[in-house]
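A.B. asks: when you get a sec, could you give me coordinates for this:
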Amino acid sequence: MAENTFPVFSVDALVHFFRTEVLTGQESKHFSKSDLVPTPKPEVIQTLYMRVLHLLFRFKPECHSMVPLQANIQYPQYQEGVLSIVSVFIRMRQFLPMCLFFDFSMSDLLSPKKPRTLTILSAIMNFLQFRMLKMELLLEKQSKFREDRDRLQTIVRLNKEAEKKVSVLTTIPPEQQAEADELCAALSELHATTVQEYQEVNMKNDTIAEWKTKIAEKTQKLAQLKVEITNLKEDIAKLRSQIVESPEEFKSQMEKMRENVKNIKAAIVRL
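C.D. replies: Modelled structure (predicted):
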């Protein structure tokens, strides 16, 4: 026999597991450690295997001893016992590879030995524990799936109700269609008027900007003229404070200054 890939449990652990998880009723009460050690009892082991097959595959124990309805079978009553053993053997040979036990033989049913029997039962126990664990996870996923499905159905229902409400709110009743058309026409006209007014406002803003530019230029020129006038006044004051030796020259300079003042005034008027 190849090395096992599963743990081999103690006799006490095996007895407790099969009493609580596989056997029921009187079979569970009567199953004890003495059924496995020192020498396993064939009838108990066979019953145990039948219960395992029933638990996993819903194959009832009485079905193992059913004789096929064939006309050429003589003395079928003598074959019932053999059929039961053969049926259990065939199905255990099919089942145990799932438990990673591959060399099940007829002697394991008719004259079971302690080491092999404990190994086989450990393989079955390991498989059933794995199955129960996966069943718990599966039940959790099923429960979550049902919750998600119910939630999805609720969301879909609410979504359909919302779509109906939106459809009602966005649909214009026939008696209000004429009024709605008038409002749409008025809105279009108002939009066109608003666009035109925006264009006019933009044109006026451009004109105002041009005038502001011109005013700024004229203001700058006026400031320059004021500076020139101030300079001329200073020059006149200096000339007055000086002693004039030649009245003709003084008159000539005064005439030039008056001419400059006239020119500046004329420039200011032109602005």
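A.B. asks: CA only for contacts and neighbour counts going forward, please
C.D. replies: Noted.
A.B. asks: okay, and E27 sits in which element?
C.D. replies: Remark: E27 resides in helix 25-30, with elements defined by DSSP states H and E.
A.B. asks: okay, buried residues for the helix or strand immediately after that helix in the chain please.
C.D. replies: For helix 25-30, the following helix or strand on the C-terminal side (DSSP H and E) is helix 42-57. For helix 42-57, a neighbour-count test (16 or more other Cα atoms under 10 Å) marks 42, 44-46, 48-53 as buried.
A.B. asks: again, but for stretch 214-226
C.D. replies: Buried residues in stretch 214-226, counted by 16+ other Cα under 10 Å: 222, 225.
A.B. asks: could you pull out the helices for the stretch 1-150 of the chain?
C.D. replies: 11-21, 25-30, 42-57, 80-95, 107-110, 114-170 (DSSP state H, counting those that start in this stretch).
A.B. asks: tilt between the third one and helix 11-21?
C.D. replies: Looking back up the chat, that one is helix 42-57. 50 degrees (axes from the mean of the first three to the mean of the last three Cα atoms, to 10 degrees).
A.B. asks: what's the angle from helix 42-57 to helix 80-95?
C.D. replies: Going by the same axes, to 10 degrees, helix 42-57 makes 50 degrees with helix 80-95.
A.B. asks: what helices and strands are in contact with helix 42-57?
C.D. replies: helix 80-95, helix 107-110 (3 or more Cα pairs under 8 Å, 6 or more residues apart in numbering; DSSP states H and E).
A.B. asks: one more time with 7 Å
C.D. replies: Applying 3 or more Cα pairs under 7 Å, 6 or more residues apart in numbering; DSSP states H and E, we find helix 42-57 packed against helix 107-110.
A.B. asks: can you give the distance from the helix it packs on to the centre of its chain?
C.D. replies: Counting by Cα atoms, centre = their mean, to the nearest Å, helix 107-110 is centred 57 Å from the centre of its parent chain.
A.B. asks: output the contacting helices and strands for it.
C.D. replies: helix 42-57.
A.B. asks: go again using 10 Å as the cut-off
C.D. replies: Helix 107-110 sits against helix 42-57, helix 80-95, helix 114-170, with contacts defined as 3 or more Cα pairs under 10 Å, 6 or more residues apart in numbering; DSSP states H and E.
A.B. asks: just want the angle from the longest one to helix 42-57.
C.D. replies: The reference is to helix 114-170. Helix 114-170 runs at 20 degrees relative to helix 42-57, counting by the same axes, to 10 degrees.
A.B. asks: and after helix 114-170, which helix or strand comes next?
C.D. replies: helix 177-241.
A.B. asks: sequence B follows; please return its structure for comparison with A:
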Amino acid sequence: QLDVLHMIYMRILQKVYGIRLEHFYMMPVNVDIMYPQIFEGFLPVCNLYIHMERLLPVCRINDFQIADVLNPKTKRTVRFLSGILNFVNFREFRREVYLELQMNYKSAMEKHQQLETANREAVLKLEKLNTVPVEHQAEVKQLTENIRELEQLLRQDYRRKQAALQEVISQKKSEMAEGTRKLNELKVMMATLKEEQEQLKSKIVESPEELKNYKELMKETVKKLKKSKQEVTEKYEGYRDLVEVLPSCQLEVQLYQKKMERQGANVEMLASVLSEVRNLEDQLESAQIELKKGKTDEMSLKRLVTAKHEKLSTAEIRIKKKREDVEQYKHTVFEYCNRVQEKRGAVYDKVTAIHKEIQQTRFKIQQLNENAEKQEMKAK
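C.D. replies: Next comes the predicted model:
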């Protein structure tokens, strides 16, 4: 039925373009119509045809005519409706994709803002860690210079004392080794002499002179052994005194070691601060990398959105061109109607003038006839 088809078309236009039902019964205000009473009965059908002619080229249907609204054919109507349904389904699908892209773009922008805020906070923390307050800069600089000078002095003094102590220790060790070697030699000599004494006891002759000489020789050797033993004991006592002095040097070395440990703790603290700074720099670099990724995602989304906008703009340009063509066609039709109306008025004026002339000639003929009859009556 024609009314049902018109209602379907109106519902489709309402869904696609948001045109309400009362808009089909309104007179267009952008067109100068000379005789609006002509359009009163034809206005809904004309508006429906105008809007459908704007919609169907978007659906790739370019042969829609006014006859398809006034006297629709079944096959053409089915083709029109299938094209409209395909367009509506495609529009809904692309709308979902567009909304998804829009949501992704919004989430990327939010992530981009979060990364920028985190980046700014990390930069502020890094600047706060790197910068020293103005009122403490001179003190910190003086302390660092004092610490460096003290470290250099302590290292030089420690190396000097350690070198001297090592030299003394090595010298004393060599002397102790020499003394122990001599003591061992003397012990060996004592043992050999005792063996010789035992051997000689068995071979002693009864000669008193030889015995006397031998005793003197033994006394001299005993004196030599005692003298060497005394020298060894004196050297041993000197070595023992040096070893007793050694703990005081060790205490001093321990003090220097403690100072070095404190300096090492300060260095470790400085290293921990530097490691924290490096961690912050790594976080900053990772945040910058994520920011770059977010920017690339943003650029890709912007390119997609611009491509969609370009497609929409081209479609709008086509629709605008079709509208302009329709408006131009309507304008030409209205101009033709106006010209026909003007020609009709001119013809009507000519016909009325001819009627007047005919009436005047008839009146003149009647008067002539009456005059002729009067003359005939007079002649009779």
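A.B. asks: can you calculate the TM-score here?
C.D. replies: Remark: TM-score between the superposed chains equals 0.55 [TM-score structural alignment, normalised by the length of the first structure]; 215 aligned residues with a Cα RMSD of 4.8 Å.
A.B. asks: residues touching the most centrally placed residue in the second structure, list them.
C.D. replies: Nearest to the mean C-alpha position of the second structure, counting by Cα atoms, centre = their mean, stands L291 at 2.1 Å. By Cα atoms under 10 Å, 6 or more residues apart in numbering, the contact set of L291 of the second structure is 111-116, 119, 285, 297.
A.B. asks: before we move on, what about L225 of the first structure?
C.D. replies: L225 of the first structure is in contact with 219, 231, 264-265, 267-268, counting by Cα under 10 Å, 6+ apart.
A.B. asks: can we see that at 7 Å?
C.D. replies: Contacts for L225 of the first structure (Cα atoms under 7 Å, 6 or more residues apart in numbering) come out as I264.
A.B. asks: what's the counterpart of R51 of the first structure in the second structure?
C.D. replies: Structural correspondence for R51 of the first structure with respect to the second structure (TM-score structural alignment): Q14.
A.B. asks: I'd say that match and R20 touch.
C.D. replies: Yes: Q14 of the second structure is within contact range of R20, at 5.8 Å (criterion: Cα atoms under 7 Å).
A.B. asks: related to what we said a few turns ago, with distance to F250 of the first structure added, can I get the helices and strands packed on helix 107-110 of the first structure in TSV?
C.D. replies: TSV is the format used below for these (distance: least, Cα to Cα, whole Å):
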stretch	distance to F250 of the first structure
helix 42-57	139
helix 80-95	141
helix 114-170	95
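A.B. asks: looking at those helices, spot the one closest to W211 of the first structure.
C.D. replies: Smallest distance to W211 of the first structure across these (Cα to Cα): 51.4 Å, for helix 114-170.
A.B. asks: and the gap between L110 of the first structure and P42 of the first structure?
C.D. replies: 6 Å (Cα to Cα, to the nearest Å).
A.B. asks: who touches both of these two?
C.D. replies: With contacts defined as Cα under 7 Å, 6+ apart, no residue is shared by L110 of the first structure and P42.
A.B. asks: tabulate the helices of the stretch 1-150 of the first structure in CSV, adding columns for distance to V227 of the first structure.
C.D. replies: Converted to CSV, the helices of the stretch 1-150 of the first structure look like this (distance: least, Cα to Cα, whole Å):
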stretch, distance to V227 of the first structure
helix 11-21, 116
helix 25-30, 124
helix 42-57, 115
helix 80-95, 118
helix 107-110, 129
helix 114-170, 73
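A.B. asks: of the contacts of L291 of the second structure, buried ones?
C.D. replies: 111-112, 115-116, 119, 297.
A.B. asks: before we move on, the earlier item: so where is the helix holding E27 of the first structure in the second structure?
C.D. replies: Helix 25-30 of the first structure maps onto no residues of the second structure, going by TM-score structural alignment.
A.B. asks: report the buried residues of that helix.
C.D. replies: Quick answer for helix 25-30 of the first structure (16+ other Cα under 10 Å): S28.
A.B. asks: what of stretch 127-136 of the second structure?
C.D. replies: Here stretch 127-136 of the second structure shows no buried residue, counting by 16+ other Cα under 10 Å.
A.B. asks: related to what we said a few turns ago, who touches the helix holding E27 of the first structure?
C.D. replies: Residues contacting helix 25-30 of the first structure (Cα under 7 Å, 6+ apart): R19.
A.B. asks: equivalent analysis for stretch 65-77 of the second structure, please.
C.D. replies: Stretch 65-77 of the second structure has contacts (Cα under 7 Å, 6+ apart) with Y49.
A.B. asks: now the end-to-end length of it.
C.D. replies: 11 Å.
A.B. asks: hang on, the earlier thing: got a markdown table for the contacts of L291 of the second structure, with distance to V31 of the second structure too?
C.D. replies: Formatted as a markdown table, the contacts of L291 of the second structure follow (distance: Cα to Cα, whole Å):
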| residue | distance to V31 of the second structure |
| --- | --- |
| K111 | 51 |
| H112 | 50 |
| Q113 | 50 |
| Q114 | 54 |
| L115 | 55 |
| E116 | 54 |
| N119 | 59 |
| E285 | 64 |
| D297 | 48 |
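A.B. asks: out of these, who's nearest S202 of the second structure?
C.D. replies: Distance ranking of these against S202 of the second structure, using Cα to Cα, places E285 first at 99.6 Å.
A.B. asks: how close does the closest one sit to V16 of the second structure?
C.D. replies: For E285 of the second structure relative to V16 of the second structure (Cα to Cα), the value is 49 Å.
A.B. asks: how about T20 of the first structure: what's its closest non-neighbour residue?
C.D. replies: With Cα to Cα, 6 or more residues apart in numbering as the criterion, T20 of the first structure has its nearest non-adjacent residue at 7.3 Å, and that residue is S28.
A.B. asks: gap between that neighbour and I85 of the first structure?
C.D. replies: 22 Å.
A.B. asks: got it, and M203 of the first structure?
C.D. replies: From M203 of the first structure to I85 of the first structure the distance is 109 Å (Cα to Cα).
A.B. asks: could you do L69 of the first structure as well?
C.D. replies: 18 Å.
A.B. asks: more neighbours: these two, which one.
C.D. replies: The residue with more neighbours, out of L69 of the first structure and I85, is I85; 16 against 8, by other Cα atoms under 10 Å.
A.B. asks: what residue in the second structure is paired with that one?
C.D. replies: I85 of the first structure maps onto Y49 in the second structure, by TM-score structural alignment.
A.B. asks: now its match: how far from H136 of the second structure?
C.D. replies: In terms of Cα to Cα, Y49 of the second structure sits 85 Å off from H136 of the second structure.
A.B. asks: check V123 of the second structure too.
C.D. replies: Separation of V123 of the second structure from H136 of the second structure (Cα to Cα): 22 Å.
A.B. asks: equivalent analysis for K364 of the second structure, please.
C.D. replies: 131 Å.
A.B. asks: F64 of the second structure too?
C.D. replies: 86 Å.
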